[in-house]
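Undergrad: Task: produce atomic coordinates for the following.
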Amino acid sequence: MNQTIARDVGQLESLRVHAADNVRVALRNLPAGHEIDDDGERIVLCEPIRQKHKFTLASLKVGDTVIMYGVTVGRATQPIPTGAALTTENIEHSTASAAPRARRGDWQAPDVSAFQGATFDGYHRPDGRVGTANLWLVVPLVFCENRNIEVLRQSVADALGEDPYRDYKRLARELLHGAAGVEPSPPVTERYFPNVDGVRFLTHTLGCGGTDDDATALCQLLAGYICHPNVAGATVLSLGCQKAQIDMLKGAVAERDPQGLRPVHYLEQQASVSEEALIREALTTIFDGLAEANRVERTPAPLSELSIGVECGGSDGFSGLSANPVVGGVIDRLVALGGSGILSEFPELCGVEHELLARCRDDRVAERFLALMNAYQAHAARVGADFSMNPSPGNIRDGLITDAMKSAGAAKKGGDSPVVDVLDYTEPQTRKGLNLLCTPGNDVESTTGLAGSGANLIMFTTGLGTPTGNPVVPVLKISSNSEMARRMADVIDFDSGPVIRGEASIDELAERLLQLCIDTASGRYRAKAVGLAQYDFIPWKRGVSL
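TA: Take a look at the predicted model:
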């Protein structure tokens, strides 16, 4: 199907994605009265259809299902004539039923001969895992320490001469005082720790005032970051009296690092003689840690040591036709090479559960997926929410009318390979291959979870544009359309728009994108989000986010 999309798009003004679909996607703005040839059938548009939006191939009665990507994505709420646009007024979210049954068959892996024997240059850790970056992490156990974290961030940046906002500060001074009052930028000095990619400082709003489950989940998430293969070690700040205690975090770290191979320093403000003493001790652990981390150099590692998380945000009507299938092609190739992919955002898998269940390697994995999906929906229902509320106003404006329609395209990021495991939020990945991870659809909460479960690289697709990044994992931004890629060139790393124009196939772009992933993992390419110091970190409070 992917090759058909790539070939036909250059010839057509609209596209039927799957043979079973009863809708087509407009690839450009189409006027009322425009004629469409749908496999020999003449369709006359009864109203204008905006680019990226869908229109009917036959009239629908109230209750009739809407099919796209070969799956149910909605249900008509009023009669819809042939050639009419799908809108929030005439269809609603609807999905097919799902049962926990796995299909055991042979997966047709893509040709990966071009990458056989390929390696990336990574940081080999004592536990055997390989990082795509080499970072020191500074973490607060409770929001009360956020201010001290910011003091440390500014102090370390100043000491290392690595202030990422130097140019913006210069701009602000120029706007306020005029060019004559602007001090020259300090000269770029030699890096003190050339084998280290930096220090990352996390802040959050949790650690106290919540439930015991909130504190436990936070400690599990922070442990995932502290023990991440991209992290050499960590400094942890605690107030002392909060609900998320140091011993809780130590226990969570020990589960992931039972041999204590990762250096972690725990500092408690209420046990310190002064704030200055606390900051001095923290700075000492940071600089000592950087010196130790600097002894590790990049060396070749097989692609089987890559674990790529996939995410989408600011999706549009082209995301499921270009960016998401291209990313899915990368995941299939990586899995065929022995590596791993992690597909998250459970609200955006609603409607394609049956397809994912059929791809689970056994019934245990299938049953876990369905159990976590049902539990998540129940959590959401208790706060008056539902998966059908997931599409944002921007999604809807760009043609993603229902959650099922959005999900059917979003799931393409996971390719077609078998699902080897299903992870709950904060659980570490332990099996190579495609994993499903229970996270919300919220961009930053989900990317935060992907890194916490061990992804050492993230591919993030977008149709409307987003700057999202992560503190410890490089995030590559892949656009669904070239117009947005040009307009937001400072945040977009890869353009899959040539698929929409029929200039390149999904397979061709997947191979190019996999090479970009290898270059990023090797430090030869710096993700735009890293260059912008876009280090987003938001823990998920269950049941609140979709």
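Undergrad: Please make it C-alpha for all contacts and neighbour counts, starting now.
TA: Will do.
Undergrad: Could you count how many residues lie near Asp257?
TA: Residues contacting Asp257 under the criterion other CA atoms under 10 Å number 17.
Undergrad: Show the contacting residues for it.
TA: Counting by CA atoms under 8 Å, 6 or more residues apart in numbering, Asp257 touches Cys227.
Undergrad: one more time with 10 Å
TA: Taking CA atoms under 10 Å, 6 or more residues apart in numbering, we find Asp257 in contact with 127, 223-224, 226-227, 250-251.
Undergrad: Can I have the buried ones of these as a PyMOL selection?
TA: In PyMOL, a selection of the buried entries from those looks like this (16 or more other CA atoms under 10 Å):
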select buried, resi 223+224+226+227+250
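Undergrad: Nearest to Asp121, out of the contacts of Asp257: which one, please.
TA: Checking these against Asp121 by CA to CA gives Asp127 as the nearest, at 17.2 Å.
Undergrad: Could you find the closest non-adjacent residue to that closest one?
TA: Setting aside the residues directly before and after it, Asp127 is nearest to Leu261 in space (CA to CA, 6 or more residues apart in numbering), at 7.2 Å.
Undergrad: With adjacent residues omitted, what lies nearest to Arg103?
TA: Of all residues not flanking Arg103 in the chain, Ala358 sits nearest, at 4.7 Å (CA to CA, 6+ apart).
Undergrad: Could you count how many residues lie near that neighbour?
TA: 21.
Undergrad: Surely it is in contact with Phe369?
TA: No. In this structure, Ala358 is not within contact of Phe369 by CA atoms under 10 Å, at 11.1 Å.
Undergrad: ok, back up a step: check contacts around the residue nearest to Arg103.
TA: Taking CA under 10 Å, 6+ apart as the contact definition, Ala358 lies against 98-105, 366, 418-419.
Undergrad: out of those, which are inside helices?
TA: Judged by DSSP state H, those include Ala366 as members of helices.
Undergrad: Which among the contacts of Ala358 count as buried?
TA: Using 16+ other CA under 10 Å as the burial test, those include 100-103, 366, 418-419 as buried.
Undergrad: quick one on the thing from earlier: and the two most separated of the contacts of Ala358?
TA: Ala98 and Gly105 (18.9 Å).
Undergrad: one step back: what is the nearest of the contacts of Ala358 to Leu45?
TA: Of all these, Ala98 has the smallest distance to Leu45: 34.4 Å, by CA to CA.
Undergrad: And the nearest residue to that closest one once chain neighbours are set aside, how close does it get to Pro393?
TA: Of all residues not flanking Ala98 in the chain, His354 sits nearest, at 4.8 Å (CA to CA, 6+ apart). Going from His354 to Pro393 by CA to CA, to the nearest Å gives 27 Å.
Undergrad: and these two? which has more neighbours close in?
TA: Neighbours were counted for His354 and for Pro393 using other CA under 10 Å; His354 has more, 21 against 11.
Undergrad: Using the three-state scheme, assign the more buried one.
TA: Taking DSSP: H, G, I helix; E, B strand; the rest coil as the rule, one finds His354 in the helix state.
Undergrad: Next, the structure of the following sequence, for comparison with the previous one:
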Amino acid sequence: MSLVVLNESDDVAVATTAMPAGATVGVRGAGEVTLRGDLPAGHKVALRDLAAGALVRKYGQVIGRTLAEVRAGEHVHMHNLGMPEDAAARATQGAAGSTLLLPADLRRTFQGFRRPDGRVATRNYIGVLTTVNCSATVARKVARLTEDDAEGVEGVEGVEGVDGVVALTHGTGCGMAAQGEGWDLLRRTLAGYARNPNIGGLVVIGLGCEVNTVTGLMADLGVAEHVPVSSYTIQELGGTSSAVQRGVELVRRMTSDLAGTVRTEVDVAELVLGLQCGGSDGWSGLTANPALGVASDLLVAAGATTVLGETPEVYGAEHLLAARATSPEVADALMARIRWWETYTQRQGTTLDANPSPGNKAGGITTILEKSLGAVAKAGHSPLAAVREYAEEIPRPGLVFMDTPGYDPVSVTGMVAGGANLICFTTGRGSVFGSRPVPTVKLATNADVAGRMAGDIDLDCSPVVEQGLPLEEMGRRVYDLLLDVASGRRSASEELGLGGEEIVPWQLGAVL
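TA: All right, here's what the predicted structure looks like:
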């Protein structure tokens, strides 16, 4: 049994395993402590006596304020740790970003689909995009009939060069104002999916009387000339059955046209990687997140692009990102989004500290500050090159921040719409997430979830703590895995067929 201290200034240590009350446990680099109560794995214990109202540090940063006096050896969690009003303002300034010198043996290419316009895809999908929720069922039937070889219809499975058919559905498109923030978000998201390089062909389906009309959407899509696009409405074809039949015909025709598309060797700089975490626990900031941060730094140094999102989950750690901004304008843009979220949550009658989920708390995370400090580790130490709003086109190259909610499907939807062609998702409690038409690679933070949910996990990062594996080595394993998946290796979520239901555009504005 042992406890881990992440920074010499920390007031707490993290349990690597569940530990019983009364145990005297060694603290790596800081002596030992006797536990005053049972301590679950991933949870925190006080290293010294703390007065009531004292600021508590982990990662060398403020994660909360004691609600009562805490003695050395006591479990530190929801019962005695809360959010200080001015925690973010009290946090220590971070260091400026740095760029790595690349190892001589680092892989610098992968096998991707080079599009005629120069962009590179990691997958080759036909998308069935809906203008409105009313056409979602038709789109799903078209995708199921053409991809899964259901009901005697020839499917795309086994067609060389085509990875599948995905229904790009959502829950809105009507009952909304045809202008304003909510409208702009929806149209930007749908157009972004249509333009994602992983879409090789597109069928657009509407009902026929919705606010988000087919003709209007088609005019704004901006899809590259080499991508075949067809559109129609259910009403003009005379109903569901005819609309499904028409969609199947169009998809099969596109499948024939795309058959034989081949991968070629391309530079790693063509990757646009979305960085996501979900079902986080006390190990997230120790293992998978910083290991992904190492991989992110390697990619950025090699000329690629990585995208950090989940604005509510950088709250309290935003100063660390702002200190790495490449210009004052980039730092100001990040802080402007933080202020927007503070106002937004207040208007909704909540606070950003409501973000940690019951699962996060069961895994040892107490406040949003603690969660955020672990979450930003996914972004490594590279300079912050740009800040973008939700679903905006992602500039290249470098580390980019996109303003997204913390809710995983909504966050990743924005990244895919912005042009991400690969997603890496870390989890400590377990996740069944996918993101077609973009592959998701899942990293486990601990051995327990990696074993219990082995079919959903691509890589176990727990050896960083359990075996003392250097973060740099685990980061290289993550990097190599990402290039393998970008080259066509199917991730666990792809093998399970996940990713068709996780397209969730951020909805803002009135429902009319």
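Undergrad: Just send the buried ones among the contacts of Ala358 of structure 1 back as TSV, with distance to Gln51 of structure 1 too.
TA: Output for the buried ones among the contacts of Ala358 of structure 1, formatted as TSV (distance: CA to CA, whole Å):
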residue	distance to Gln51 of structure 1
Pro100	37
Arg101	38
Ala102	37
Arg103	37
Ala366	37
Pro418	34
Val419	34
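Undergrad: Just give me the neighbour total for Ser357 of structure 2.
TA: Ser357 of structure 2: 16 surrounding residues under other CA under 10 Å.
Undergrad: The nearest residue to Pro116 of structure 2 once chain neighbours are set aside: neighbour count?
TA: If the residues on either side of it in the chain are set aside, Pro116 of structure 2 comes closest to His226, at 6.7 Å by CA to CA, 6+ apart. For His226 of structure 2, the count of nearby residues is 11 (other CA under 10 Å).
Undergrad: now do Ile286 of structure 1
TA: When neighbours are counted by other CA under 10 Å, Ile286 of structure 1 registers 22.
Undergrad: Ok, Glu392 of structure 2 next?
TA: A count of nearby residues for Glu392 of structure 2, using other CA under 10 Å, gives 20.
Undergrad: Against Leu221 of structure 1, how distant is the counterpart of it in structure 1?
TA: In structure 1, Glu392 of structure 2 lines up with Glu427, judged by TM-score structural alignment. In this view, Glu427 of structure 1 and Leu221 of structure 1 are 8 Å apart by CA to CA.
Undergrad: Give me the common contacts of the two.
TA: Residues touching both Glu427 of structure 1 and Leu221 (CA under 10 Å, 6+ apart) are 449, 452-453.
Undergrad: Skipping its backbone neighbours, what lies nearest the counterpart of Leu337 of structure 1 in structure 2 in space?
TA: The alignment partner of Leu337 of structure 1 in structure 2, by TM-score structural alignment, is Ala302. When the adjacent residues along the chain are set aside, Ala302 of structure 2 lies closest to Ala269, with 6.2 Å between them (CA to CA, 6+ apart).
Undergrad: what do we get in structure 1 for the one you found?
TA: By TM-score structural alignment, Ala269 of structure 2 lines up with Ser304.
Undergrad: count of neighbours near its match?
TA: 19.
Undergrad: and the top strand by length along structure 2, which stretch of structure 1?
TA: Longest strand in structure 2, counting residues (DSSP state E): strand 199-206. Counting by TM-score structural alignment, strand 199-206 of structure 2 falls onto residues 231-238 of structure 1.
Undergrad: and that stretch, how far from structure 2 on average?
TA: In the superposition with structure 2, the average deviation recorded for stretch 231-238 of structure 1 is 0.8 Å (mean CA distance after the TM-score superposition for structure 1).
Undergrad: all helices for the stretch 1-150 of structure 1, in order.
TA: Remark: helices assigned in the stretch 1-150 of structure 1 by DSSP state H, counting those that start in this stretch are 2-8, 146-160.
Undergrad: The corresponding residue of structure 2 for Val475 of structure 1: what's it in contact with?
TA: Correspondence of Val475 of structure 1 to structure 2, assessed by TM-score structural alignment: Thr440. Counting by CA under 10 Å, 6+ apart, Thr440 of structure 2 touches 273-274, 276, 412, 421-425, 433-434, 458, 482, 485-486, 490-494, 498-499.
Undergrad: Helices - which of those land there?
TA: Mapping the contacts of Thr440 of structure 2 onto helices (DSSP H) picks out 412, 482, 485-486, 492-494.
Undergrad: Pull up the aligned stretch in structure 2 for stretch 128-135 of structure 1.
TA: Mapping stretch 128-135 of structure 1 onto structure 2 (TM-score structural alignment) gives residues 118-125.
Undergrad: end to end, how far does that stretch reach?
TA: Taking CA to CA as the measure, stretch 118-125 of structure 2 stretches 17 Å from start to finish.
Undergrad: same check, this time on stretch 126-135 of structure 2
TA: Using CA to CA, the two ends of stretch 126-135 of structure 2 sit 17 Å apart.
Undergrad: Check stretch 374-390 of structure 2 too.
TA: The straight-line separation of the ends of stretch 374-390 of structure 2 (CA to CA) is 22 Å.
Undergrad: buried residues in the helix or strand following the longest strand of structure 2?
TA: Later in the chain than strand 199-206 of structure 2, the nearest helix or strand by DSSP states H and E is helix 214-220. Of all the residues in helix 214-220 of structure 2, those buried under the rule 16+ other CA under 10 Å are 214, 217-218.
Undergrad: Can you tell me what Cys461 of structure 2 aligns to in structure 1?
TA: Cys461 of structure 2 maps onto Ser496 in structure 1, by TM-score structural alignment.
Undergrad: if I look at its match, how far off is Ser304 of structure 1?
TA: According to CA to CA, Ser496 of structure 1 stands 25 Å off from Ser304 of structure 1.
Undergrad: same thing with Arg359 of structure 1?
TA: From Arg359 of structure 1 across to Ser304 of structure 1, the span is 21 Å (CA to CA).
Undergrad: Kindly report the same for His379 of structure 1.
TA: His379 of structure 1 sits 36 Å away from Ser304 of structure 1, going by CA to CA.
Undergrad: can you check Asp443 of structure 1 too?
TA: When distance is defined by CA to CA, Asp443 of structure 1 is 26 Å away from Ser304 of structure 1.
Undergrad: which ones are touching the closest residue to the match of Glu392 of structure 2 other than its chain neighbours?
TA: Nearest non-adjacent residue to Glu427 of structure 1, counting by CA to CA, 6+ apart: Ser453, 5.7 Å away. With contacts taken as CA under 10 Å, 6+ apart, Ser453 of structure 1 has the following neighbours: 220-221, 223-225, 227-228, 307, 309, 342, 423-430, 437, 447.
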